[in-house]
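**Q** Give me a model of this one.
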Amino acid sequence: MKSKPAPEKGQIGNAERDVIALGIAIAAIILFVGTGGTIMPQIVRAWMGHGNSPDLLLTNAVLLNIALLIFGWRRYKDLNHEIGERRAAEERARDLAERDPLTGCLNRRSGPPAMEALRRELSGTSREIAVMMIDLDNFKQINDLNGHQTGDRVLTAVATRLQEALPESAILARIGGDEFACAMPFDFGARDHVDDVVAGVIRHVSAPIELNNMTVEATVSIGLAESGTEHAKATAEDAETLIHRADIAMYHAKKRGRNRSFWFEPQMEDELRFRNELEAGIRKGIAAGEFVPYYEQQIDLESGKLVGFEMLARWQSPQYGLVSPEIFIPIAEEIDAIGILSECLIRQALQDAKQWDQSLTLSVNISPIQLRDPWFAQKLIQLLVEAGFPPARLEIEITESCLHENIGAVRSIVSSLKNQGVKISLDDFGTGYSSLSQLRSLPFDRLKIDRSFVTELSGEANGKELVEAIVSLGKGLSLPITAEGVESNDVLQHLQTMGELKGQGYLYGKPEDAETTRRRLAELNMLGDSAGAPTALASEQRRAS
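**A** Sure thing, here's the model as predicted:
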């Protein structure tokens, strides 16, 4: 379905009503009729030699009349040509204003009005419209790996495939970037037909795209909203509202994997609103100091002695109470707030750990997002200098997934921290795809076995063989091992048979806030002098400055 051209107006309308050209033409005709009937016979008889020469004044009037007729005709032809040129120019301008130049689809300006016109046209009939929001899942990766020129070709190919897979009556618009919107009519209650179309779109679009002797695969996430639901009628929806709801459903589909589609449900909007509230709350909470470190004990499994703590983040929200990191960490990463959040927590944790016995270590988890920052090592070292905290007591934990994003950047950061005496451990080992060459090339100080393997030690699964294999690998690489998820005596007993290990888990107590941790250490007589002598790193930094 194509949008109708707008009524002609402006310069074209003025040209079609050119009063001067019209007046000249009418005057020339009247003058010719008035003078030609008298003077023309006289001119003819004079030319044939049968009469006197015509009156000079009348002859000049006839010649002037002929000139006016020629002028009027030329003016008329030029005017028609000019009107044609202007009309073509306005058509091109309208097309540029309403069409996406890359894909030829309607654009963000013209797409929604065309969809709204379709909705109004179907209003009161037995037909409704379904609006789809279609988003390419991995388009940024395609651009980054192959260049923007290849990305443009992929978008063009996807637009062509969408037009082929959609019904002729559908309206397709490129909303922006790698997002497309579509509206198609369907019979009321015939959602199955729309689902079949969507399945065809996913199948057709996600087929490999051959470009310049290379193959590109683009998957899609699709959200749908329809105009015929009771919720839609109750809220007096228009095309923009349906696009917004389809966008919410598309976001819902994207969170659950690739090549998926979901119909909009009212609770999705509530979830998105809650998500937006969480985002605002996180930003506000960072500034207000609502995020605090909690500490989980790390125990030497052979002697049972407390040897350190792992710092875990908690959000003490006035609105939501104590919030788990599983909720706010992913959101903080998505809104690019994880860096400042982590720095605030580490700064506070270093001050807390200064009061502990010098034998106790502090472990801190680092987000993969932070390792994309080339200045991360310098920022962390600056925090150590500000706190006067010994680098040898700090252990940074990074996950295996970090090794696959940018191994060069990770190696540079790890080396910088190691040079200052900071320990580096590989967290959640066994859940990723790190190779032995990476373990040997990166200067790790410790491996941490993921809790999912450790908890299997208490069952009949083959968890024991896997944990033993990881422990043997650590011994072969001269890397100490820490086991997470020690939650029962049965698990502890299995681990104690595997050699010198550190362990942590709920068997030794849940993570505690700074004050509770301080009281625990006071009972164990493991509090140190918080105003001790400056560390070697701090002294070196001061001398360098």
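**Q** C-alpha only now, for contacts and for neighbours.
**A** Will do.
**Q** Skip the chain neighbours and tell me the closest residue to residue 423.
**A** residue 395 (4.5 Å; C-alpha to C-alpha, 6 or more residues apart in numbering).
**Q** what do you get for residue 55?
**A** Of all residues not flanking residue 55 in the chain, residue 39 sits nearest, at 7.9 Å (C-alpha to C-alpha, 6+ apart).
**Q** that older thread, what is the subsequent helix or strand relative to the host helix or strand of the residue nearest to residue 423?
**A** Residue 395 is part of strand 394-399, with elements assigned from DSSP states H and E. Using DSSP H and E, the helix or strand that follows strand 394-399 in sequence is helix 402-405.
**Q** Okay, buried residues for that following helix please.
**A** Buried positions in helix 402-405, judged by neighbour count with 16 or more other C-alpha atoms under 10 Å: 402-403.
**Q** Neighbours of the spatially closest residue to residue 365 that is not a sequence neighbour, how many?
**A** Nearest non-adjacent residue to residue 365, counting by C-alpha to C-alpha, 6+ apart: residue 397, 4.7 Å away. By other C-alpha atoms under 10 Å, 22 other residues sit near residue 397.
**Q** Quick check: residue 397 touching residue 370?
**A** No - using C-alpha atoms under 8 Å, residue 397 is not in contact with residue 370; the gap is 12.0 Å.
**Q** hang on, residue 412 in a strand?
**A** No - read with DSSP: H, G, I helix; E, B strand; the rest coil, residue 412 is helix and lies in no strand.
**Q** following the lengthiest strand in the chain, which helix or strand shows up next?
**A** Secondary structure assigned by DSSP state E gives strand 306-317 as the longest strand of the chain. Under the assignment DSSP H and E, the closest C-terminal helix or strand after strand 306-317 is strand 321-323.
**Q** structure for this one too, so we can compare:
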Amino acid sequence: MSDRANIPHRSASGDRRRAERDIVLLGIIAASIIMLVGHASAVMPGVLEFLEGEGSGPAQWAASALLLNIALIIFGWRRYRDLVGEVEKSRIAEEEARELALTDPLTGSLNRRSILPLTEELVIDAEKADKAVAFVMIDLDNFKQINDLNGHRAGDCMLIEIAERIRAHLPRGAKLARLGGDEFACVVPYDRSSPDLIDQLAAKIIDSTRQPVQVNGGELAVGLSLGLSTSVELDQPGPNMAGELLHMADVAMYHAKKTGRNRYDWFAPEMERELKLRSELESGIRRGIMRGEFVPFYEQQVDVETGELTGFEMLARWQSPTLGLVTPDFFIPVAEEIGCIAELSEAVIGQALADASRWDPSLTLSVNISPIQLRDPWFAQKLLKLLAEAKFPPERLEIEVTESCLHENIGLVRSLVTSLKNQGVSVSLDDFGTGYASIAQLRALPFDRIKIDRSFIAELGRSGDNAALVSAITSIGKGMRLPVTAEGIESESVRDRLRGLGQFKGQGYFYGRPEPAEKVLARLKSEARLAEDCKTEPRLQFGDPLKDLPQDEEAGDDAPRAAGA
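**A** Presented below is the predicted three-dimensional model:
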């Protein structure tokens, strides 16, 4: 079976013109030969008589006509040979154009244009032979990072090698195509009674591509995510059956990538529904950002020893018109994947700064920053712009970054942290203790605080006891002069255990669940802890007549709260 199915051939008009030129030229040559025979029969007797000395030779016009016929035949034959050469060159050029239309020039595989019609042919032939066809979608995991870090030439070398490794495992009759970028597809005929052969093929492809690829004297490794579909799942062969197989395999590949990568999955109808929900979720997030549906909620932060409120951590919530109130663990990963986390985060931080500007000036605001935002070298400037727009003091803002950020680009993180600190913003290391950060990194980066991961704090109130670990982290903070925040304080017993381990700022459901801005504002107003309740009297100047008035030492509790108290 040809791999070049459904590829356009030479135009019919071009073929017709060539054929007409061939026929006309051959007709001229044939007529010239006939005329030559006629003229030769009239001229040759006179020539022979002349040579024998018995006559004056043929008439001059007859000899000229004979020579003209001979010249015409020679010219026509040479022109015919040239025309045949032109046709052959044109045929070779068209063949090369067809090859380019059929194949991927980098890997020599088929391409998207050719694989679909070829798939339809294979499915039709398989149906006649009571067989089936599997469509295998292959996507390289994290290939973009290889291109970004090593250059496109290294990426091309890897694609060529991966294509060769895949091709080496394909059975006879199977076809390989590169659909574009880092996506490949295989079409594999197989016996309906042995679908496990496709499972074995997928496992071999994954295993073979795990081995590092030698590129420019170094080694590069990449994983694969595979999605499998089969013609058995098609209701009946139709005009778009190749497109359906590709779509089903693509859905299965996406599922494999989402559930762990470097694995394969067969298509199942529920994957389609899940993908549809995912698409709706992505669209909803984009619309929600434009409509202001993402809002800040606030979780209290208190001094564990005294119970005094010291500030709030901002937590984003999505007030979706269809899903209701959605927590960040549901929409943040999706927003990061679709590339709109920065826009979402900046919008919510801007609202939070406006809200916090109405609080008691002694209360701080903490906000979490996505690792993706820290890859933006302009992040610090964007944040400072938000502070300026809200007229919010940088000293009251605390940025929280996770330990995982430290292993992405430590140089960029150091630059951003330093830039923020120079403007007065505090920076804390979140989720400390999960295994990423080292003491050397803590010393290298100018953090202002560390936050113990909530999983360690939660264990203090259960059978497992992390008291020694929490105490060790507290000692690290004390030794490095870094105050410590404990997340996830859920009960009084956990609070009491922490009091015995050191000094902490704490947060968790024991102190209250996250609340919207209106509730926080109402509660602070009831406690006289709004900015308007904390205005101080003008400072007395030298010679002020009020300076000699007696001060009431008992008025401390009733006096207005000073900024920073």
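**Q** quick revisit: so what does the residue nearest to residue 423 of structure 1 match up with in structure 2?
**A** Counting by TM-score structural alignment, residue 395 of structure 1 corresponds to residue 398 in structure 2.
**Q** That match and residue 439 of structure 2, how far apart?
**A** 21 Å (C-alpha to C-alpha, to the nearest Å).
**Q** And these two? Which one has more around it.
**A** residue 398 (22 against 9).
**Q** quick one: secondary structure of the equivalent of residue 35 of structure 2 over in structure 1?
**A** Alignment note (TM-score structural alignment): residue 35 of structure 2 maps to residue 31 of structure 1. Using three-state DSSP, the structure places residue 31 of structure 1 in helix.
**Q** and residue 31 of structure 1, what does it touch?
**A** residue 65 (C-alpha atoms under 8 Å, 6 or more residues apart in numbering).
**Q** sorry, back to before: quick one: the residue nearest to residue 55 of structure 1 and residue 52 touch, right?
**A** No - counting by C-alpha under 8 Å, residue 39 of structure 1 stays clear of residue 52, with 11.7 Å between them.
**Q** who's more crowded, these two?
**A** Remark: of residue 39 of structure 1 and residue 52, residue 39 carries more neighbours, 19 against 11, as counted by other C-alpha under 10 Å.
**Q** So that one versus residue 190 of structure 1, what's the distance?
**A** Counting by C-alpha to C-alpha, the gap from residue 39 of structure 1 to residue 190 of structure 1 is 81 Å.
**Q** So residue 215 of structure 1 lies in a strand, does it not?
**A** Yes - counting by three-state DSSP, residue 215 of structure 1 is found in a strand.
**Q** quick one: the closest residue to it other than its chain neighbours from residue 174 of structure 1, how far?
**A** Leaving out its chain neighbours, the residue that sits closest to residue 215 of structure 1 by C-alpha to C-alpha, 6+ apart is residue 209, at 5.5 Å. Residue 209 of structure 1 is 19 Å from residue 174 of structure 1, where distance means C-alpha to C-alpha.
**Q** Of the two, which one has the most company?
**A** Comparing residue 209 of structure 1 with residue 174 by other C-alpha under 10 Å, the one with more neighbours is residue 174, at 26 against 16.
**Q** Now do the SS call for that one.
**A** Assigned with three-state DSSP, residue 174 of structure 1 falls in the strand class.
**Q** Aligned to it, what sits in structure 2?
**A** So, by TM-score structural alignment, residue 174 of structure 1 is matched to residue 178.
**Q** hang on, the earlier thing: got a list of what the residue nearest to residue 55 of structure 1 touches?
**A** 54-55, 58-59, 62.
**Q** Report the buried members of those.
**A** For the contacts of residue 39 of structure 1, buried by 16+ other C-alpha under 10 Å: 54, 59, 62.
**Q** Relative to residue 10 of structure 1, how far out is the residue opposite residue 93 of structure 2 in structure 1 once aligned?
**A** Per TM-score structural alignment, the equivalent position to residue 93 of structure 2 in structure 1 is residue 89. Per C-alpha to C-alpha, residue 89 of structure 1 is found 13 Å from residue 10 of structure 1.
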